[in-house]
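In: Give me coordinates for this.
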Amino acid sequence: MGSRRYDSRTTIFSPEGRLYQVEYAMEAISHAGTALGVLATDGVVLAAEKRTASKLLEQSVGAEKVYLLSDTTCTAVAGLTSDANTLVTYARQQAARYRTTYGESMPVEQLVQRMCDLKQGYTQFGGLRPFGVSFVYAGYDTHRGFQLYTSDPSGNYAGWRANCIGANSTNAQSILKSDYKDEITLSEAVSLAVKVLSKTMDSATITSEKIEFATLSLDKSGRVRFHSYSPEEIEGLLKKEGVNTQQPEEEK
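Out: Reported below is the predicted structural model:
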């Protein structure tokens, strides 16, 4: 009952020093599809669960959970897709302006920080609400090599070796914590991401319609290569990892 006096506006602190609207936004994300990232020595893998797996949905309309922000940075999202689209567009604009101004790709952490500055502003002014979306960022720059970050609606961000956001994130992080190892390769990171999704997704089976996969690595010439897995590649990966892809009759 007491919280009702303080949760109607973003800018009002409760006596305990809490901003309830920000906490409500984080709670909304905890019910969204899982998104995770794993940092390897030779790349980064992003994986995400798609919740809109309907027979009537046109699957070729584009990415729903994994987006390319610049030629060196990509992200996976958990939360409101509409909010994610707005922030992804903003990030792409910032990265493009940086390249136009300085003639090189925007450093990964600087792009993440720019995004978080915008999100923090939406927790500070009246008439606004926090963005109901969290991000897992994967990127590469010559300053710090491959990097993995996450950010939340409050504008906080942190660097990680492996992390998960969205539904079942607690269980997913337990698996990542126990199975992640130093000097992990990109292929091992992909296998770990598949294992985490197979053990934490609510569905009994995993298919290419229910997940998105992407990797960031360097090609032979040293250029950053973003690879978004096609449905056929995802099916092949799931079979390789021994994941059950046969749907029960009630799900068909």
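
In: CA only for contacts and neighbour counts going forward, please
Out: OK.

In: mind checking the SS state of Gln120?
Out: helix (DSSP: H, G, I helix; E, B strand; the rest coil).

In: Here is a second sequence; please produce its structure as well for comparison:
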Amino acid sequence: MSRRYDSRTTTFSPEGRLYQVEYAMEAIGNAGSAIGILSKDGVVLVGEKKVTSKLLQTSTSTEKMYKIDDHVACAVAGIMSDANILINTARVQAQRYTYAYQEPMPVEQLVQSLCDTKQGYTQFGGLRPFGVSFLFAGWDKNFGFQLYMSDPSGNYGGWKAAAIGANNQAAQSMLKQEYKDGITREEAVQVALKVLSRTMDSTSLTSDKLELAEVFLSAGKVKYQVCSPESLSEMLLKFGLTQPPAEAA
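Out: Next up, the predicted model:
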């Protein structure tokens, strides 16, 4: 039935569905998962790096976490080339706002602006939706710390905890059980790593398969920090999510 309606992004099926948008969401379902958790003193983002081949040289730069502005960062799941276009668009919009108003762009306004761009690609012929979902973490003076999730349709919403990418439904149901109001940043990191360890396709949790980033306040200023592999290994050991290295005989 869908074959009559899935050739154009602008055609609704009789059930009111846009199949091209749903196909884009399927593409995201095959990507490495990412989890965001809102705590009282910051926002935590954790992502799974999918190693597609042993021959592939692992990237020294982050591939799941991106800084948009001094007060906003995001985690990505989906087609990375699509994500790069949208991340650059968001960075330009944030800088234009700062240039015009001499203050950082409110987080939701930035998310809404980017989602308007994504929605446009579901509305005009000859285009396809962006095959990427985002988790936005940020802070502004009006609403403090915020976490937003957006999908290829241009929809977005504010969340206390959210998951995107592979096995996101299982991760989301686990987050419902594990999340508590008033959680601290360290507790949020522990919950995110615990959920990811149970929903990842990989059997063992190691620092080279993960990325962890945090947005928090330090000395009254917003700080974006990506956790180093060494610190990540220590956290996994501390929370009992990995085995200590065996001592050489």
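
In: Can you tell me which residue is spatially central in structure 1?
Out: In structure 1, the residue lying closest to the centroid (Cα atoms, centre = their mean) is Ala76, at 2.6 Å.

In: which one's the longest helix in structure 1?
Out: helix 81-102 (DSSP state H).

In: helices and strands around that one, which ones?
Out: If you count contacts as 3 or more Cα pairs under 8 Å, 6 or more residues apart in numbering; DSSP states H and E, helix 81-102 of structure 1 packs onto helix 108-121, strand 133-141.

In: Buried deepest among these, which one?
Out: Mean neighbours per residue, mean count of other Cα atoms under 10 Å, is largest over these for strand 133-141, with a mean of 28.

In: quick check: angle from it to helix 81-102?
Out: Counting by axes from the mean of the first three to the mean of the last three Cα atoms, to 10 degrees, strand 133-141 of structure 1 lies at 30 degrees to helix 81-102.

In: sorry, back to before: right, and the helices and strands packed on helix 81-102 of structure 1 - which one's nearest Tyr67 of structure 1?
Out: Judged by Cα to Cα, the one of these that comes nearest to Tyr67 of structure 1 is strand 133-141, at 9.6 Å.

In: Show me what that closest one is in contact with.
Out: 25-26, 29, 35-37, 44-46, 72-81, 83-84, 105, 107-108, 112, 146-153, 164-165, 216, 224 (Cα atoms under 8 Å, 6 or more residues apart in numbering).

In: picking up where we left off before, right, so of the helices and strands packed on helix 81-102 of structure 1, which gets closest to Thr205 of structure 1?
Out: So among these, strand 133-141 is nearest, using Cα to Cα, at 24.1 Å.

In: What range does that closest one cover in structure 2?
Out: Aligned by TM-score structural alignment, strand 133-141 of structure 1 falls on residues 132-140 of structure 2.

In: mean deviation of the matching stretch from structure 1?
Out: Its matched residues in structure 1 lie on average 0.3 Å from stretch 132-140 of structure 2 after superposition (mean Cα distance after the TM-score superposition for structure 1).

In: do the same with stretch 87-98 of structure 2
Out: Stretch 87-98 of structure 2 sits 0.6 Å off on average (mean Cα distance after the TM-score superposition for structure 1).

In: burial measure for Tyr101 of structure 2, as a count.
Out: 10 (other Cα atoms under 10 Å).

In: Look up how far Glu235 of structure 1 lies from the closest residue to Gln246 of structure 1 other than its chain neighbours.
Out: Nearest-residue entry for Gln246 of structure 1: Thr205, 6.5 Å, with adjacent residues in sequence omitted and distances by Cα to Cα, 6 or more residues apart in numbering. To Glu235 of structure 1, Thr205 of structure 1 is 12 Å away according to Cα to Cα, to the nearest Å.

In: who has more neighbours, the two?
Out: Neighbour comparison, Thr205 of structure 1 and Glu235: the larger count goes to Glu235, with 18 against 15 (by other Cα under 10 Å).

In: give me every residue that touches the counterpart of that one in structure 2.
Out: In structure 2, the residue matched to Glu235 of structure 1 (TM-score structural alignment) is Ser233. Contact analysis of Ser233 of structure 2 by Cα under 8 Å, 6+ apart lists 206-207.

In: how far away is Ser233 of structure 2 from Glu187 of structure 2?
Out: The value you get for Ser233 of structure 2 to Glu187 of structure 2, if Cα to Cα is used, is 16 Å.

In: circling back: between Thr205 and Glu235 of structure 1, what contacts are shared?
Out: The contact sets of Thr205 of structure 1 and Glu235 do not overlap (Cα under 8 Å, 6+ apart).

In: Glu49 of structure 1 and Ala193 of structure 1: what is the separation?
Out: 11 Å.

In: Which parts of structure 2 are helices?
Out: Under DSSP H, structure 2 gives helices at 19-29, 80-101, 107-120, 168-178, 185-199, 229-238.

In: and these as JSON lines, adding distance to Met1 of structure 2?
Out: Output for the helices of structure 2, formatted as JSON lines (distance: least, Cα to Cα, whole Å):
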{"stretch": "helix 19-29", "distance to Met1 of structure 2": "11"}
{"stretch": "helix 80-101", "distance to Met1 of structure 2": "29"}
{"stretch": "helix 107-120", "distance to Met1 of structure 2": "25"}
{"stretch": "helix 168-178", "distance to Met1 of structure 2": "26"}
{"stretch": "helix 185-199", "distance to Met1 of structure 2": "33"}
{"stretch": "helix 229-238", "distance to Met1 of structure 2": "48"}
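
In: need the contact list for Tyr229 of structure 1.
Out: Contacts of Tyr229 of structure 1 (Cα under 8 Å, 6+ apart): 212-214.

In: ugh, wrong one, Ile206 of structure 1
Out: 198, 238, 243-245.

In: swap in Pro106 of structure 2?
Out: Residues near Pro106 of structure 2 by Cα under 8 Å, 6+ apart: 140, 142.

In: and it, how far is that from Val72 of structure 2?
Out: 9 Å.

In: And for Lys221 of structure 2?
Out: Taking Cα to Cα, one finds Lys221 of structure 2 at 12 Å from Val72 of structure 2.

In: And those two? Which one has more around it.
Out: Val72 (28 against 11).
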